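**Student:** predicted model, plus sequence, below.
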Amino acid sequence: MVFKYRTAGIVAVLAGASLTALLAQNGAPSVASGKREILLQTNQSWNGKPYTHYPTGQPQLTMIKLTIAPHTALPWHTHPFPNVVYVLSGTLTLHDKASGKTQVVHQGEAVGESVDAVHRGESGDEPTVLLITYAGTPGVPTSIPAKGEKAEY
């Protein structure tokens, strides 16, 4: 009698293990928290100017991937609302036209861009690939060329 119950218990354990393995093979996800790494949290742009406002109206988030050829400076431009740049590869040197300030941003780093201040980015010795996220509104461009300049993208 004891043998019969032990055998049934072993069969139940094996069946449970087989069911678990079957669920894992069928793509049933395990549930766990993700690992958070804050890349940037700021209330001012890289050149020290505080963010003072957001546009009014319906929010529209825009994310672009921008590739800049080696040894290339983008045209001078402004942004009408806050945005964040993350460098996927290469380096980005930011230039503030009015103050002459510069900042170099390397692969894996993020920076808050200038709002309503004329600036531009410049690549280094290799192509620079950026992810840029804008917090704007529909119908408002993400980048505005400075007077006499071409569009940034």
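**Tutor:** It's in.

**Student:** contacts and neighbour counts: CA atoms only from here.
**Tutor:** Will do.

**Student:** so who does residue 19 touch?
**Tutor:** If you count contacts by Cα atoms under 8 Å, 6 or more residues apart in numbering, residue 19 has none.

**Student:** try this one next to it:
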Amino acid sequence: MKSAIVIRLFASLVITYSITSYADEHPSVTTDLIIRSSNDWTGSSLPSYLSDTPEIAVMRYVIPPQTALPVHKHPAINAAYVVDGEITVVQEGGIQRNFKKGEVIIEMVDKWHYGVNQGVKPVELVVFYATTKELPLAIKKPVP
């Protein structure tokens, strides 16, 4: 376990150095850290990373105006970039937060929630999932 953490830290440092070095050598390249956090959008800590072979999935969602997504939860860590529009994310139980174009939603893991577009134009999201082959990207809450 410790060796996996060391390898991840080393890889992170190499990637960070490579990006910084590239930007230094090419002044026309700009970099902006949009978000980096070990907490989801509610402030809760993210769980330990999966122990199975990782898989990255990237999805694009377009949510029409006045549309709510079904209540669901995610079994793995993921984050959504709001490409356009504004969405309200609501955790079952009442915590909610609005996210606008250019912001990132670090999703909660294994907690029921949903998103709603209350605006007049579509919301476009690009969602990055750090998952495994066996896990679904989302699990819809059964309707009683």
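**Tutor:** Sure, I can see it. No experiment lies behind these values; they were computed from the predicted model shown.

**Student:** once they're superposed, what TM-score comes out?
**Tutor:** The pair, once superposed, lands on a TM-score of 0.77 when counted by TM-score structural alignment, normalised by the length of structure 2; 118 aligned residues with a Cα RMSD of 1.4 Å.

**Student:** residue 47 of structure 1 and residue 115 touch, don't they?
**Tutor:** No - with contact defined as Cα atoms under 8 Å, residue 47 of structure 1 and residue 115 do not form a contacting pair (10.1 Å).

**Student:** now the strands for structure 2?
**Tutor:** Listed in chain order, the strands of structure 2 (DSSP state E) span 54-63, 67-68, 72-73, 77-84, 86-91, 96-100, 104-106, 113-117, 123-132, 139-140.

**Student:** counterpart of residue 67 of structure 2 over in structure 1?
**Tutor:** Using TM-score structural alignment as the criterion, residue 67 of structure 2 maps onto residue 72 of structure 1.

**Student:** now which residue in structure 1 aligns to residue 57 of structure 2?
**Tutor:** Under TM-score structural alignment, residue 57 of structure 2 pairs with residue 62 in structure 1.

**Student:** could you report the neighbour count for its match?
**Tutor:** By the criterion of other Cα atoms under 10 Å, residue 62 of structure 1 has 14 neighbours.

**Student:** how about it: what's its closest non-neighbour residue?
**Tutor:** Closest residue in space to residue 62 of structure 1, ignoring its immediate chain neighbours: residue 134 at 5.1 Å, by Cα to Cα, 6 or more residues apart in numbering.

**Student:** contact partners for the equivalent of the one you found over in structure 2?
**Tutor:** Aligned by TM-score structural alignment, residue 134 of structure 1 pairs with residue 129 of structure 2. Contact analysis of residue 129 of structure 2 by Cα under 8 Å, 6+ apart lists 56-58, 76-79, 137.

**Student:** buried members of the residues you listed into ChimeraX, please.
**Tutor:** Listed next is the ChimeraX selection for buried residues among the contacts of residue 129 of structure 2, using 16 or more other Cα atoms under 10 Å:
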select :76,77,78,79,137
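
**Student:** going by distance to residue 97 of structure 2, which of the contacts of residue 129 of structure 2 wins?
**Tutor:** Nearest to residue 97 of structure 2 out of the contacts of residue 129 of structure 2 is residue 79 (Cα to Cα; 14.7 Å).
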